[in-house]
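Q: Quick one, what's the 3D model for this:
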Amino acid sequence: MSETDAVPQPEPKVLLLVDGSSYLYRAYHAMPDLRAVPGDPTSAATGAIRGMINMLQKLRRDIRADYAACVFDAPGKTFRDEVFPDYKATRSPMPDDLRAQIEPIHEVVRLLGWKVLNVPGVEADDVIGTLACMATQRGLVTVISSGDKDLSQLVNEHVTVIDTMNDRKRDMTGVEVEFGVPPRLMVDYQTLVGDSVDNVPGVDKVGPKTAVKLLKEFGSLDNLIERAHEVKGAVGENLRKALDWLPKGRHLLTVRTDCDLKDHIPGFPELEDIVIGGQDVEKLKEFYERFGFKGLVKQLEEHAVPPELLEEHAKAGRARPVPIQRGGYEEPDLSGLSQATTLHYETIFTWEQFETWLGRIEAAALVALDTETDSLDEMLARIVGLSFSTEPGLAAYIPLSHDYQGAPDQLPREEVLQRLKPWLENPDKHKLGQHVKYDRHVFANHGIEVRGYVHDTMLESYVLEVHKPHGLASLAERHLGRTGIDYETVAGKGASQIGFNQVPIDKAAEYSCEDSDQTLDVHLALWPKLENDRKLRFIYDLEMECSEVLFRIERNGVLIDAQALAQQGNELGNRIMQLEREAHELAGQPFNLGSPKQIGEVFFVKLGLPVVKKTASGAPSTDEEVLEKLAEDYPLPAKILEHRGLSKLKGTYTDKLPQMQHPRTGRVHTHYAQAVAVTGRLSSNDPNLQNIPVRTAEGRRIREAFVAPPGSRIASADYSQIELRIMAHISEDEALLRAFRENMDVHRATASEVFGVGLDQVSSEQRRYAKVINFGLIYGMSSFGLARNLGIETAAAKSYIDRYFQRYPGVKQYMDETRLSAKSKGYVETVFGRRLYLPEINSPNGPRRGSAERQAINAPMQGTAADLIKLAMVKVQQVLDAQQRRTKMIMQVHDELVFEVPEDEVEWLRVEIPRIMAGVAELRVPLLAEIGVGANWEEAH
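A: From the prediction side, this is the model:
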């Protein structure tokens, strides 16, 4: 069987093991002194119980498992106490108020659907080790949740330990990064260091660093014992004193993987008795009420399906199974009715149905809303139909303008929208959507300004899992295990695809209702992961606010001078033809300047130019990097580069922008993609206003065509050296901090440090070098890259970098620590807590891993810059609204905000906008925003 014919292998099943003893102590110390009867000092403490519930619920939301057990230490002695009577002798006894919570904790863990294990005579670690070993033998993946480093010795390619309290992942790489040795040597490492918590001595004066050094030198504890005579100094003397103890110490610290668990898990070593179960909702409610957990009672009640809906589900003619467990949303147990809920999707054709549903959405705490339209162009799209979902499994579709032959009568669109308008524009009626910015535009096209959008599942996913797809189909499959109807199924594909107004209403209703239903379900799965995480919640709230501001920026659009663009296009066309003639003359023959094959023949066959690099197929490459290298010595590659640049400028901007003017507004309206870049930066497209090449005079002239209407000006506000300022803040390097705090020219200051000259003696060439070094190191540039950029020898570049790090040691420390942290966690964070994932950070492929390491250094700065400009956008818009200013934001480009400002507000803007932008966050260095004003965008710089 060929590789392409291979049968896809199913994902391995997952065993989730919780170190319950570790959890309950953490819960006890982490939670306040809660009481079963609040305010009653004589009432039993409940903090550990509540903390345990919280941690287990979060864990179950975060990890989808097939088998699960929560393992506790049983009271009484174990074999370790017999081997070593002083084992754990220094531990304080369990506090009485914690001891009183043990039995209720066991009870609620069972009610939450977990198998509870506490095996007499066997420690929890040994039970976990045995289960993990059995799971590996049966092809399962095991995830152990614990803060105990002892369990790191169990880690292998099938077993991972996670520490949820410290957001730490101990896989094979994570263990080595954290402790300095691979998992297979963890027992040896612990034996040398000892375990003060369990009162197990190690080798006197041997700490973690010495233990790592010894194990790296000798390879294992056995080898070290055998060659102890070779170890010099006090370490060797202490090691030899401990030789008789070390075997016993290792025996005490080794987690067992061969315990007999038959009496506690029927059928062991099979694991069917610990299949993860559903919650016992009724008994949980009784338990929560008994211990005064009113919030948890309310949570259960909010997630319950109302009786009238159950009746509707039972009567529904078209039902589809939905799993009870939906990611983070715990469906009530409906086993008395069926093994799954049913879906009730309704199509609204009458005003009576409409009024029933209007009452339902008016009463609902949160409504998922979806539009079906006749265009993907958000400025032109008109509504074909609407769907709503108010409860999981319950949705309705209102067809409004399906106009195929034989389509049934539908409610009039404008009248339906007018009746819905009060609810749509009420900010207190909370709404949810998938990519709500698009739906805002669609409603705005009908004169409705929707308020009350409080959630967007696309943005929830973007904040939680930026490195994964954020489309609704992907989210539903990933978090709910639900697959749905795709657009091509209802509308066809390719040339035969029809508009949504031509889709039969029965198919359209099912498709749209499913979208609303899945959106609500996905939200219920994702929101608990965001709700109580302070940092991620901040980023999510920022993204939601930013979405609304971007909607307004897109709606505003920007005025362009089509005549100026046409004139520039003609000039570019003439220059392009001239370059083509000049290139033909240099080649001695005509050829297609857009054909890599013909360019290769001219370069390497006819002219004999040197081959810089080859393509994957072995042919000489003519890509841009090669052309730039050859252009240093030969005129023809330089002509082709200029020809390419001007052709792109003409095709993308001077010819295309006038065609993109909106027929109603006469303006160009770009689209800002908010959930694309992993750094949090926005992406502009149709047209892309962020990639206008401004390093050339021709590129800058494009910006001259972005103009203000009569009576207004264009203003540009730009953060100054923002990523360098963020580097100073993150690294806390004193020299870099001082340069910004004292308002120095930071590149001149760097040149002074690196070249060892006074500030007033720095030459323009030295400042240029320093600028390249400053920005290059932010992007993780190597000495080779710096050498190529500056046109110097690699050794000289390395010397500059070494001197830079000597002068700015905080920067070097930040880079080293960031690489290690990224390898351990798999992600880095911005200053504000945005997570930037690096899937290749531990790749065995060297170039990929190196690229990820460079990203790890730069991403926190790029991401923080993205957060800052978003904070600025939101704050500026709030001020504009509060003061009822007529100034409008019309573009966001990298670290720059562009405004259309009435002439009588120009002076206010010059003062206030830089002040607002500089004040959106307090870093260890001051933020600085600079502003320019002109008749067009280029003049404003």
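
Q: all contacts plus neighbour counts: C-alpha atoms, from now on.
A: Will do.

Q: didn't residue 174 look like it was pressed against residue 821?
A: No: judged on CA atoms under 8 Å, residue 174 makes no contact with residue 821 at a distance of 9.1 Å.

Q: And the two? Which one has more around it.
A: More crowded of residue 174 and residue 821, by other CA atoms under 10 Å: residue 174, with 28 against 18.

Q: pretty sure the more buried one is in a strand, no?
A: No: Residue 174 sits outside any strand when classified using DSSP: H, G, I helix; E, B strand; the rest coil, being helix.

Q: ok, now how distant is the closest residue to it other than its chain neighbours from residue 158?
A: Excluding its sequence neighbours, the residue lying closest to residue 174 (CA to CA, 6 or more residues apart in numbering) is residue 824, at 4.4 Å. Going from residue 824 to residue 158 by CA to CA, to the nearest Å gives 17 Å.

Q: And this one, please, so the two structures can be compared:
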Amino acid sequence: MPNLTLIDGSSYLYRAFHALPPLSNAQGEPTGALFGVVNMLRTTLKAKPDYVAFVSDASGPTFRNVLYEKYKANRPPMPDDLRAQIEPMLQIVGALGFPILRVSGVEADDVIGTLATQAHEHGVDVLISTGDKDLAQLVRPGITLVNTMTNTTMDSAAVMEKFGVKPEQIIDFLSLTGDTVDNVPGVPKCGPKTAAKWLAEYGSLDGVMAHADKVGGKIGEYLREALPALPLSRQLVTIKIDVPLDFTVQQLALRERDIEALRELYTRYEFKAALKELDSATAEVVTTPSPATAPVVVEPARIDTSKPSVDLAAQGQYELVTTQAQFDAWLARLHDAPLIAFDTETTSLDAMRADVVGISFSVQPGYACYIPLAHDYPGAPAQLPRDKVLAALKPILEDPRRPKVGQHAKYDMNILSHYGIVVQGLAHDTMLESYVWNATATRHDMDSLAKKYLGYDTVKYEEVAGKGAKQISFSQVDLDTACRYAAEDADITLRLHHALWPQLEGEPKLRKVYEDIEIPLVPVLASMEQRGVLIDVNELRKQSQHLGKRMHELQQEAWKSAGRDFNLDSPKQLQAILFDELGLPAKLKTPTGQPSTNEEALEAIAEEHALPRLILDYRGLAKLRSTYTEKLAEIVNPRTGRVHTSYHQGAVATGRISSTDPNLQNIPVRTEEGRRIRQAFIAPEGWLVMAADYSQIELRIMAHLSGDEGLLRAFHEGGDIHRATAAEVFGLEPEAVTSNQRRAAKAINFGLMYGMSAFGLARQLGIDRGEASDYMARYFSRYPGVHAFMEATRERAHRDGYVETLFGRRLYLENLKSRNQAFRAGAERAAVNAPMQGTAADIIKRAMIAVAAWLKDRDDAHMLMQVHDELVFEIRADTVDTVRDTIRQHMSGAAELQVPLVVDVGVGKNWDEAH
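A: From the prediction side, this is the model:
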């Protein structure tokens, strides 16, 4: 049976543009989208279709604009980089022999729909190559969709699996969900799940409209309000299958390729693989001539000359700078450069203990230098004096008017601070560009980013310095090898910026997160890391002794409970006692099928015997002792006499800051022993510790985002929010609420944000599942806005693939489409929680930036630590009132919510007293 392949050209171009980095050729012409289209067309040719057409939108309005003047009115203008690639795309498509179809007055989808229907009626199998969901309405036996980017096909069964409706229901499905991109109205807040549910129940859009009065809740109100506009939505999403065409399917045979034109185009745009395939005899495609196709309307190309002229995946040219003349030449380049990429090489990953070994710069992609300063291996060549080089670089590095870019630049800023250099003018950080663009797409180290966004394999540290016990310091690496590695770091940093920054520029909300939150935070965190926190080592020793004594007592109790002595640190011995000798149920298994003795497994059986709880308590104390009371004393920096943590901006997908060495986020505050550790965090003589903590910030954000009147009212009235919730849920006056009822309300308040089920609530409160379900039902009946927000967020996540914080930060959730139900459920829980947790992260970052700006010219207060929703300072004792009030004001003003942002502030001689 003959077959026809219809290529959705507009879909091809946009998908390639957004999926690939913004590459350019040697002339600076953008080529990223063009490269993707050519590769997809080559894939299509390999299938050797009998008939084929490349269908693209014609310029000018369509009949849908006549129907609805606001149709596609919200679409942003086509990016210049994309517009510039349309003409060369059409030239290549034509040279490959594809008939090009652009019909005025209709969209490409309508031409595809008409041709697919005609071909199907004449017994021709149709394959529609697209990524557009709207075309799913055309699917039927003999008409299939293919996505060449993901190499997946969609038949009727796949449509049902993806959308939850049959192909013949897709029009009604799209009418209900609407389309924000095309400005199709639909039903507000109606996501894919809701639309599929209604269509399963009522059969069609007409059926849904006829039964609109039976749909309850807020979504029912939205449906009834949308009824007058739904027929219009149906007209807008319906693909025409009767467009008058002056050609037939039989005229869509592949024409003979124009080999010389292709060779010229591939050479110009530097498509090496395509050029090699073209010149290979085995790549020749036999074609038959065909009549001229419909006229092609081409928009004028515009070239962005600001793009780099180097292939971002090509090998770079690097200069080893060892003479004054070379250094002077590079100083001149740095003075004139519009953007300076810089990187340091050091003796250690610990920025507060490391010494600089060399520094590298790049001001043009593909070219970089390395200036060695302290390589000291036997026979090392002479190097420029470190102090003289750094003194010459200091005015440039400290000039805020000279923009700079780094990869994890905070580390380099800390290194240079040891030499009296305060780096200013950090305009970009490629780690943060990648993190804000898509936090979960990849790791954000240079090696991973270069591979993903440039297709470039970097020189690895182990390749130049060795690994394991044989690894040498970078100061021992020979200069030529060091140059190849270090200069590449600066070069790749600049290349990554050219690949990532245009992506952020095209997304205003993401750009704002990057420019207003992440980049300004870098020097703030650097300053906090450099300051460090004072530790009372003697107090830690006392605590360590106390923990050791308590662990010994728990060991004796555990032996008594088990009926014999055993090694509490041996999972194998514990396994034998718990499950073989005591006969306790093994509720969790290890990957090898053995009964697990991890924390979750022990918690599951802690109510059935005393021993599991004793082991859990013992392990908790052992972790406190090894991680904090013993380790903190060991990592006091001899240079400063303080402990310096490392803060990480690009580690947590929701935007939260994390810390390591030591991890300040994990010091427990719910146990007496955990709180006691905070007593060792002290202030110098004449100073005090101040802790400022947001009160119930995620609940307040939930109230703001959901707009629930009851929750908003509870926060505006002040008082105990959990008691107020309990009063609502149980229908009592606040003073009549019992402690157990308040505890249940608190568990629901916090549990819902993390997707807690009735089963989880029942386990936490020690009640049966039915009672827990009743609690949750009462909660949602009193706070319907919360439930509506959670459902709408889940549906939005399924529709868009991501959720957003109040400030526009995105969290992508790939597992929403997983076939594994547990993965899917976990992604849905994350979708509900991420807007709260991410917004809380954004708020405290904004607060840190504001507070740091206020403290910049003061010497009576320093910001030391950020832990969850808390900021910790050391303040001079005589300025407590001024500092406390102003910091509270800045923190409360870090966001405008519908409820007040309350900040609890405490002051004391140590962190525990202040908290």
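
Q: tell me, how many neighbours does the counterpart of the residue nearest to residue 174 of structure 1 in structure 2 end up with?
A: Taking TM-score structural alignment, residue 824 of structure 1 has residue 799 as its aligned residue in structure 2. Using other CA under 10 Å, residue 799 of structure 2 has 15 other residues around it.

Q: try residue 595 of structure 1
A: 10.

Q: Under the alignment, what does it map to in structure 2?
A: Per TM-score structural alignment, residue 595 of structure 1 is aligned with residue 570.

Q: Please report how far that match lies from residue 551 of structure 2.
A: For residue 570 of structure 2, the distance to residue 551 of structure 2 - CA to CA - is 15 Å.

Q: leaving aside the residues next to it on the chain, what's closest to residue 531 of structure 1?
A: In space, and not counting its chain neighbours, residue 531 of structure 1 is closest to residue 537: 6.1 Å by CA to CA, 6+ apart.

Q: An error on my part: the question was meant for residue 761 of structure 1.
A: In space, residue 761 of structure 1 is closest to residue 752, 8.0 Å off (CA to CA, 6+ apart).

Q: tell me which element that neighbour falls in.
A: In this assignment (DSSP states H and E), residue 752 of structure 1 forms part of helix 746-755.

Q: repeat for residue 125 of structure 1
A: Counting by DSSP H and E, residue 125 of structure 1 is part of helix 124-137.

Q: Show me the contact partners of that helix.
A: 15, 17, 19-21, 71-74, 118-119, 141-142, 144, 151, 154, 158-159, 255-259, 261, 269 (CA atoms under 8 Å, 6 or more residues apart in numbering).

Q: My understanding was that residue 215 of structure 1 contacts residue 209; is that so?
A: No: the criterion here is CA under 8 Å, and residue 215 of structure 1 misses it with residue 209 at 10.1 Å.

Q: Between the two, point out the one with more neighbours.
A: In this view residue 215 of structure 1 and residue 209 are compared by other CA under 10 Å, and residue 215 has more residues nearby, 20 against 12.

Q: and the more buried one, what does it touch?
A: Contacts for residue 215 of structure 1 (CA under 8 Å, 6+ apart) come out as 181, 185, 188-189, 221, 224.

Q: Could you point out the member of those residues that lies closest to residue 890 of structure 1?
A: residue 181 (54.6 Å; CA to CA).

Q: May I ask which helix or strand encompasses the closest residue to the closest one other than its chain neighbours?
A: Taking CA to CA, 6+ apart, and ignoring the residues beside it in sequence, residue 181 of structure 1 has residue 212 as its nearest neighbour in space, at 6.4 Å. Remark: residue 212 of structure 1 resides in helix 208-218, with elements defined by DSSP H and E.

Q: For the stretch 301-450 of structure 2, which segments are assigned as helices?
A: Here the stretch 301-450 of structure 2 has its helices, by DSSP state H, counting those that start in this stretch, at 324-336, 386-397, 409-417, 430-437, 446-449.

Q: Pick the most buried one from these.
A: Mean neighbour count (mean count of other CA atoms under 10 Å) peaks for helix 430-437 among the helices of the stretch 301-450 of structure 2, with a mean of 25.

Q: quick one: that helix aligns where in structure 1?
A: Per TM-score structural alignment, the counterpart of helix 430-437 of structure 2 in structure 1 is residues 457-464.

Q: mean distance, the matching stretch to its aligned residues in structure 2?
A: For stretch 457-464 of structure 1, the mean deviation from structure 2 after alignment is 0.3 Å (mean CA distance after the TM-score superposition for structure 1).

Q: Residues in contact with that stretch: which ones?
A: 432-435, 468, 470-472, 475, 519, 522-523, 526-527, 529-530, 536, 539-540, 543-544, 675, 834-835.

Q: Closest to the centroid, which residue in structure 2?
A: For structure 2, residue 439 is the residue whose C-alpha lies nearest the centre (CA atoms, centre = their mean; 2.1 Å).

Q: Near residue 401 of structure 1, how many other residues are there?
A: For residue 401 of structure 1, the count of nearby residues is 22 (other CA under 10 Å).

Q: Need the counterpart of it in structure 2.
A: So, by TM-score structural alignment, residue 401 of structure 1 is matched to residue 374.

Q: Same question for residue 722 of structure 1.
A: With TM-score structural alignment as the criterion, residue 722 of structure 1 matches residue 697.

Q: cool, and residue 516 of structure 1?
A: In structure 2, residue 516 of structure 1 lands on residue 490 (TM-score structural alignment).

Q: mean shift between the helix or strand that that match is a member of and structure 1?
A: Assigned by DSSP H and E, residue 490 of structure 2 belongs to helix 479-505. Compared with structure 1 after fitting, helix 479-505 of structure 2 deviates on average by 1.0 Å (mean CA distance after the TM-score superposition for structure 1).

Q: next one: that helix to chain centre, how far?
A: Centroid separation between helix 479-505 of structure 2 and its chain, computed with CA atoms, centre = their mean, to the nearest Å, is 22 Å.
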